[in-house]
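[1] below are the sequence and a predicted model; questions follow.
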Amino acid sequence: MPTGVALRDVREQLFDAAERVLLRDGPSALTSRAVTTEAACAKGVLHRHFADFDAFLAELVLDRIARIEDQADTLRDSAGTGTVGGNLAGALTEVFGPVAVAIVALVTSRDGLRTRLRQAQVAGIPILAEATAMIASYLVAERELGRIDADAAIDTLAPTLIGAGHLLFADRSGDPPEADAVRKVVDTVVGRS
């Protein structure tokens, strides 16, 4: 491995390398050696920036959670525009990109990572919990605008949409679902377009 070469934004380079390994080879292949090899840097680089590999993975997950929080702002701001079904289908397609689906599998397969995330006050299954909150926030905004029923059970609708969306996108080896399939699930759950 190269040494003495200055790396720019080491954290992002390592995160990007971890994502590539995760997508290509799955959660079981994600090791510190695989990440640093993919990032073309010495193994010590990862350990200079993170206490251990589970700390690195926890930071990766937290970084990806922050991206969902940004997406939540965009989705909430879309309330009152387009169609509810179209907005939700787009949000599900975006949130369940290959990296997010792979991260859910990673979290469920690594006890040490789940422990770190609990220590960081991350509740539920990361990515899925934040995506549920994102959908719920959007549905509240749409309910306030009168675009969904005033008595809509948002605490039921949001996790149902996330669960159904995750099942649609969870096959790592297959193609993502067609837009019509996502929209059909949304319309079935929400009952509106």
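    That came through, no problem. Numbers count the residues shown, from 1 in each chain.
[2] going forward, measure contacts between C-alpha atoms and count neighbours the same way
    Noted.
[3] state the distance from the residue most central in space within the chain to residue 192.
    Centroid check for the chain by CA atoms, centre = their mean gives residue 100 as the closest residue, at 3.5 Å. The spacing between residue 100 and residue 192, counted by CA to CA, to the nearest Å, is 27 Å.
[4] so where do the strands sit in this protein?
    Taking DSSP state E as the criterion, the chain carries no strands.
[5] could you pull out the helices in it for me?
    10-25, 32-38, 43-49, 53-77, 84-95, 98-109, 111-119, 128-144, 154-169, 179-190 (DSSP state H).
[6] can you say which of those is nearest to residue 3?
    helix 43-49 (9.3 Å; CA to CA).
[7] any buried residues in the closest one, and which?
    Under the neighbour-count criterion of 16 or more other CA atoms under 10 Å, helix 43-49 has 43, 46 buried.
[8] try stretch 92-111
    Neighbour counts over stretch 92-111 (16+ other CA under 10 Å) mark 92-93, 95-96, 98-107 as buried.
[9] go ahead and name everything in contact with that stretch.
    By CA atoms under 8 Å, 6 or more residues apart in numbering, the surrounding residues in contact with stretch 92-111 are 19, 22-23, 26-28, 61, 64, 68, 113-114, 125-128, 131, 162, 165-166, 169-170, 172, 182.
[10] 6 Å - rerun?
    Applying CA atoms under 6 Å, 6 or more residues apart in numbering, the contact partners of stretch 92-111 are residue 27.
[11] ok, now stretch 128-142?
    72, 76, 79, 158-159, 162.
[12] mind putting those into TSV with distance to residue 139 and neighbour count?
    Below are these laid out as TSV (distance: CA to CA, whole Å; neighbours: other CA atoms under 10 Å):
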residue	distance to residue 139	neighbour count
72	11	23
76	8	19
79	8	21
158	8	22
159	12	18
162	13	24
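[13] and the gap between the residue lying closest to residue 91 once chain neighbours are set aside and residue 119?
    Leaving aside its sequence neighbours, residue 91 sits nearest to residue 75 (CA to CA, 6 or more residues apart in numbering; 7.0 Å). Distance, residue 75 to residue 119, using CA to CA: 29 Å.
[14] try this one side by side with the last:
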Amino acid sequence: MPTGVALRDVREQLFDAADRILLTAGPHALTSRAVTTEAGCAKGVLHRHFADFDAFLADYVLDRVQRMDREAARLTEMAGAGTVVANVADALTALFGSVAVAIVALVTFRDELRARLRETWPAGVPVLTEGAIMLASYLEDERARGRIAADADPDTLGAILIGTGHLLFADRTGTPPAPDAVLDMVRKIVPS
């Protein structure tokens, strides 16, 4: 007699369940039992695929960072088109409108997760660090096109935009900032 439902992509199913829990209940609710219940599988499934729950969480965070590659590619394609301010504001809204804000809280919430991430990620919170790198790369392209000030420092601007954007979007349970607020913030930071 079968003991459960066949799982096609166990990792992705578990990661998607973690997304839903983080977005609806926050990092304090993210437990191995909550993830497997949300994913519709037995608790042992998670432990067959990951050494322990913190290993699962570290892989989950790094997987979500890798998903940012699509947004980075889209932003790179926007270089030279539209306005720099609108492109950056859209990228920040997409980033912080995703599970990223909840992941930042998760990484802050769990000491063991931070320790595991340090094994493969040198510094910072992976989602924020990768976002800053993505914005810096885009701003470098725009500086080369003459669309932002020639003396602008894309790396510094990327870090400032991520930090300030995180502050704008940090209250994941409240109303997200209005598009005009995001545009205004970017306009004040990015030198034209």
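    Alright, I've got the coordinates. Predicted, not measured: the structure shown is a model, and the values here were computed from it.
[15] picking that back up, possible to save the helices of the first structure as a markdown table with distance to residue 2 of the first structure?
    Formatted as a markdown table, those follow (distance: least, CA to CA, whole Å):
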| stretch | distance to residue 2 of the first structure |
| --- | --- |
| helix 10-25 | 14 |
| helix 32-38 | 10 |
| helix 43-49 | 10 |
| helix 53-77 | 20 |
| helix 84-95 | 35 |
| helix 98-109 | 27 |
| helix 111-119 | 28 |
| helix 128-144 | 38 |
| helix 154-169 | 38 |
| helix 179-190 | 44 |
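[16] which residues touch residue 182 of the second structure?
    Residues in contact with residue 182 of the second structure (CA under 6 Å, 6+ apart) are residue 89.
[17] so how far is residue 46 of the second structure from it?
    Distance, residue 182 of the second structure to residue 46 of the second structure, by CA to CA: 38 Å.
[18] kindly report the same for residue 155 of the second structure.
    The gap separating residue 155 of the second structure from residue 46 of the second structure is 38 Å, by CA to CA.
[19] and what of residue 184 of the second structure?
    44 Å.
[20] equivalent analysis for residue 177 of the second structure, please.
    36 Å.
[21] nearest to residue 12 of the first structure among the buried residues of stretch 92-111 of the first structure?
    Closest approach between the buried residues of stretch 92-111 of the first structure and residue 12 of the first structure, by CA to CA: residue 99, at 14.4 Å.
[22] please tell me how far that closest one sits from residue 27 of the first structure.
    To residue 27 of the first structure, residue 99 of the first structure is 11 Å away according to CA to CA.
[23] cool, and residue 122 of the first structure?
    On the measure of CA to CA, residue 122 of the first structure and residue 27 of the first structure end up 20 Å apart.
[24] neighbour-wise, which of these two wins?
    residue 27 (21 against 18; other CA atoms under 10 Å).
[25] find the nearest non-adjacent residue to the more buried one, please.
    Nearest to residue 27 of the first structure is residue 106, by CA to CA, 6+ apart, at 5.0 Å.
[26] counterpart of the one you found over in the second structure?
    Taking TM-score structural alignment as the criterion, the aligned counterpart of residue 106 of the first structure in the second structure is residue 106.
[27] now do residue 156 of the first structure
    Residue 156 of the first structure maps onto residue 156 in the second structure, by TM-score structural alignment.
[28] residues near the nearest residue to its match once chain neighbours are set aside, how many?
    In space, and not counting its chain neighbours, residue 156 of the second structure is closest to residue 136: 7.7 Å by CA to CA, 6+ apart. The number of residues packed around residue 136 of the second structure, counting by other CA under 10 Å, is 20.
[29] and residue 64 of the second structure, by the same measure?
    For residue 64 of the second structure, the count of nearby residues is 18 (other CA under 10 Å).
[30] state the distance from it to residue 128 of the second structure.
    Taking CA to CA, one finds residue 64 of the second structure at 11 Å from residue 128 of the second structure.
[31] circling back to that earlier point, ok, the residue nearest to residue 91 of the first structure - how many residues close by?
    By other CA under 10 Å, 20 other residues sit near residue 75 of the first structure.
[32] what do we get in the second structure for it?
    Under the alignment (TM-score structural alignment), residue 75 of the first structure maps onto residue 75.
[33] can you get me a residue count around residue 17 of the second structure?
    20.
[34] same question, residue 166 of the first structure
    For residue 166 of the first structure, using other CA under 10 Å, the count is 20.
[35] quick one: it from residue 172 of the first structure, how far?
    11 Å.
[36] repeat for residue 24 of the first structure
    Distance of residue 24 of the first structure to residue 172 of the first structure, given as CA to CA: 10 Å.
[37] which positions within stretch 112-131 of the second structure qualify as buried?
    Per 16+ other CA under 10 Å, stretch 112-131 of the second structure contains these buried residues: 113-114, 117, 125-131.
[38] ugh, typo on my part, it should be stretch 21-34 of the first structure
    Buried residues in stretch 21-34 of the first structure, counted by 16+ other CA under 10 Å: 21-23, 26-27, 30-34.
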